[in-house]
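1. Sequence first, then the predicted structure, then my questions.
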Amino acid sequence: MKRMKIGIISGGHGGLAVLNLLLSIPEVEVMWVADLDADAPAMIRAREAGVPETNDFIPLLADKDLHMVIEVTGLDSVKALIYQHKPEHLLVMESEEAKLLITIVKHKEETSRQLVKNAEKLAGYIEEINASAQLIRDRMKQLTDEAEKLAERGEELTRTSKTAATEAEKTQEILRFIEEITKTTKIIGINAAIEASRVGKEGQGFAVVAAEIGRLAEDSGKSNKEIAKITHNIVKFMENIHLGIAQSKDVAKNQVTAAAEVLAILEKLADVSLQLQELSNNLLEL
């Protein structure tokens, strides 16, 4: 596509605004900027951009490749010189028309400044989001690790409680065996007492032994009942522990699941943050 070639007459701030606008349009080529003051803002910008500069625009008006000149000074004398020396094909944008262009440029610059400001704010928010997300991610990972350890510990305690319950059951079997012995001892004591009474004085020593056997059987029975009561309580206690461990395991598993869900949300948040970062970069490039 053929580029439109334009000359700018004015090195002041108005000329600078027009120059910056035209430099941003690929379809436009700025042929030159004219002003008597070589240090005027638009002249300095032209040098920076590699655009030719001049203090005498009249000879340049005859360039056949030149499509338009934009007169930004607003001076009638300058306007008169342009119309006096311009070829018939050359278009002229006078200062009144250029003012609208300058207004558009200023509005665009202000909009760009606001976009940059908002983009910088957005970038700051993104940094805060990323920092918060990373902190949450670290905490959730710690929570997950602790929950997994709790679950593992729960498994160990479950095995331990089952073993203890098994041993308590074995104790019950031993107590039942002792109870049988106690019953047998009682019978022996009763028989011994009967035999001692039958033989009279000669069996008095035997009667003492029979009494001791009976007392031993009675004490053994009481001890056996106490031990049975204790072991029964131990079994119940271990059952409660086992139940508590099972509940703890469920809680730990729920924590792991919840942590996984939160981490998934954080991943989505990271994606959103990345998209916001791209948007911020795009705004800064406008």
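-> Received, thanks.

2. only C-alpha atoms for contact and neighbour calcs from this point on.
-> Fine.

3. the strands in the stretch 151-286 of the chain, which residues?
-> Counting by DSSP state E, counting those that start in this stretch, no segments of the stretch 151-286 of the chain form strands.

4. burial of Glu261, as a residue count?
-> Neighbours of Glu261 under the rule other CA atoms under 10 Å: 12.

5. actually Ala259, not the one I wrote
-> There are 21 residues near Ala259, going by other CA under 10 Å.

6. same deal with Val72?
-> With neighbours defined by other CA under 10 Å, the count for Val72 comes to 26.

7. Put this next to the previous one:
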Amino acid sequence: MALHQTGESEIAYGLKDLIDLDFLQRFQDSFSKAMGMASLTVDDKGPVTAPSNFTTFCMDLTRNTPEGARRCNECDLKGGKEAARTGRPAIYYCHGGLMDFAAPIVVEGRQIGSMLGGQVLPQPPDEAKFRRLAAELGIDPEIYVAAVRKIRVVPEESIRAAAELLYIVANALSAIGYQKLQVMKRVEEFEEMAVTIRDDADLLYQKVEEVDSQVGNLTMTTDKLKTATETSLKKVKETDEILRFIRSVADKTKLLGLNASIEAARAGEAGRGFNVVAKEVGSLASVSIESAGKIDKTLRSIQVGMSDIEEGVRQTGGVVDAHQAKMKEIRQKIDQFKELAKELQELTLELREKVKM
């Protein structure tokens, strides 16, 4: 008995991937013992189970001769082709008059194996016929007839029912196995997804740490700039006090120069030289006052600019603080993300173990 090759392209799974072969062997043995029939399961590469309840007539005598093996293979091929064509059990007579059947195992419209059975007679044997067959195959007729007498006689209706039973059970098992295989593939995809999520989360966490480090450096720079700005404003205020002192001195000097000019005028010709000095002192005082005004104006402009810088630094500090708070939230979310990825991995592993049961 052989599985018919459909000639279709190779598929990604086989019978061994879908059905537990130990369970299948136990079922096949129990079936053969209960029904009194031979049974064997095959895929496209050959048997996947050990023969169950095979007869001496078939295995030790008929198939043990070259001609008998050739004829048996032809019969098996014919039955396999019919099962593949219809997708249903094929019941057929072998060349020796025994009844066999092939129950195809079909998944998603593709035949991946067959459960073969039979080696029974639907009615008592015609011994004369078997003596002639023995002569054709070169077998001792007496031994051949003695072997055929041991073959169980089973009504054809029961043989067809047995073939249907094998077909239903085998395809139910393969369907369950196929679903398990699909679940396993999904589990593998989820496992890969969980690993990818975890790796991406680790990378994202690393990037967040880098950004946070840069923000920390910005905070330090901002703090230094704020300190420098406060120091500069303090220096400007100190300069303001110096300017007030210069103005006060310049005003007094100007007044002193004016008084000196008045006294020089009173002195007449004798005070003329002193008057020149007094005018120069007054002129110098005026220039000092004018320069102090310009410096004051410049310092006021600097003070306004420094105040703007101080305000900008303050606002920047607020933005940086808010950014650091957001980075902290992001890290917390990433940690939750990683935890979910870990749980997903654990769940997929648990699901994998359950599917294997």
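-> That came through, no problem. Because the structure is a prediction, the values reported are computed rather than measured.

8. Tell me how they score on TM after superposing.
-> Scored by TM-score structural alignment, normalised by the length of the first structure, the superposition of the two chains gives a TM-score of 0.73; 245 aligned residues with a CA RMSD of 3.6 Å.

9. Find the centremost residue of the second structure, please.
-> In the second structure, the C-alpha nearest the mean C-alpha coordinate belongs to Met193, at 1.5 Å (CA atoms, centre = their mean).

10. Quick check: the gap between that one and Gln345 of the second structure.
-> The spacing between Met193 of the second structure and Gln345 of the second structure, counted by CA to CA, to the nearest Å, is 9 Å.

11. in the stretch 101-250 of the second structure, which spans are helices?
-> 127-137, 141-149, 156-267 (DSSP state H, counting those that start in this stretch).

12. Only the buried residues of the second one, if you could.
-> Right, the one you point to is helix 141-149 of the second structure. Pro141, Tyr144, Val145, Ala147, Val148 (16 or more other CA atoms under 10 Å).

13. neighbours of Gly189 of the first structure, just the number please.
-> Residues near Gly189 of the first structure, counting by other CA under 10 Å, number 22.

14. now the helices of the stretch 101-250 of the second structure in TSV, with distance to Gly305 of the second structure?
-> Below are the helices of the stretch 101-250 of the second structure laid out as TSV (distance: least, CA to CA, whole Å):
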stretch	distance to Gly305 of the second structure
helix 127-137	117
helix 141-149	117
helix 156-267	10
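
15. Among those, which comes closest to Arg85 of the second structure?
-> Counting by CA to CA, Arg85 of the second structure lies closest to helix 156-267 out of the helices of the stretch 101-250 of the second structure; the figure is 14.8 Å.

16. Met238 of the first structure contacts Ala164, correct?
-> Yes - counting by CA atoms under 8 Å, Met238 of the first structure does reach Ala164; the two are 7.2 Å apart.

17. neighbour-wise, which of these two wins?
-> Met238 (20 against 16).

18. what's the matching residue for the more buried one over in the second structure?
-> For Met238 of the first structure, the aligned position in the second structure is Met306, judged by TM-score structural alignment.

19. And its match, how far from Thr298 of the second structure?
-> Using CA to CA, one gets 12 Å for the distance from Met306 of the second structure to Thr298 of the second structure.

20. Then Gln214 of the second structure?
-> 36 Å.

21. Same question for Asp43 of the second structure.
-> 98 Å.

22. and the corresponding residue of the second structure for Pro41 of the first structure, how many neighbours does it have?
-> Using TM-score structural alignment, the equivalent of Pro41 of the first structure in the second structure is Val48. Per other CA under 10 Å, the neighbour tally for Val48 of the second structure reads 17.

23. residue contacts, Val48 of the second structure?
-> Neighbour list for Val48 of the second structure: Lys16, Leu21, Thr41, Val42 [criterion: CA atoms under 8 Å, 6 or more residues apart in numbering].

24. Produce a ChimeraX select command limited to the buried residues of those.
-> Buried residues among the contacts of Val48 of the second structure (16+ other CA under 10 Å), as a ChimeraX selection:
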select :41,42
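
25. related to what we said a few turns ago, the match of Met238 of the first structure is in contact with Ala228, isn't it?
-> No - using CA under 8 Å as the test, Met306 of the second structure is too far from Ala228 to be in contact (9.8 Å).

26. Tell me how far the match of Pro41 of the first structure lies from Met193 of the second structure.
-> Distance from Val48 of the second structure to Met193 of the second structure, by CA to CA: 35 Å.

27. got it, and Lys81 of the second structure?
-> 43 Å.

28. just the strands in the stretch 1-150 of the second structure please.
-> With DSSP E, counting those that start in this stretch as the criterion, the stretch 1-150 of the second structure has strands spanning 38-43, 46-47, 90-93, 99-107, 110-120.

29. contact partners of the second one?
-> For strand 46-47 of the second structure, the surrounding residues in contact (CA under 8 Å, 6+ apart) are Ala2, Leu3, Leu40, Thr41.

30. Closest one to Ala162 of the second structure out of those, please.
-> Using CA to CA, Leu40 comes nearest to Ala162 of the second structure of the contacts of strand 46-47 of the second structure, at 13.4 Å.

31. The closest one: what's it in contact with?
-> Per CA under 8 Å, 6+ apart, neighbours of Leu40 of the second structure: Gln28, Pro47, Thr49, Ala50, Pro51, Ser52, Met115, Leu116, Gly117.

32. repeat for Gly11 of the first structure
-> By CA under 8 Å, 6+ apart, the contact set of Gly11 of the first structure is Val33, Ala34, Asp35, Asp37, Ala40, Pro41, Ala42, Met43.

33. The same query, at a cut-off of 10 Å, please.
-> 17, 19, 33-46, 53-55, 72-73 (CA atoms under 10 Å, 6 or more residues apart in numbering).

34. and if you look at Leu274 of the first structure?
-> Leu274 of the first structure sits in contact with Ile126, Asn130, Lys268, Ser280, where contact means CA under 10 Å, 6+ apart.

35. What about the last one, how many residues nearby?
-> In this case it means Ser280 of the first structure. 21.

36. Across to the first structure, which of the contacts of Val48 of the second structure hold up?
-> Retained in the first structure: Lys16, out of the contacts of Val48 of the second structure (criterion both residues aligned by TM-score structural alignment, their matches' CA atoms under 8 Å).
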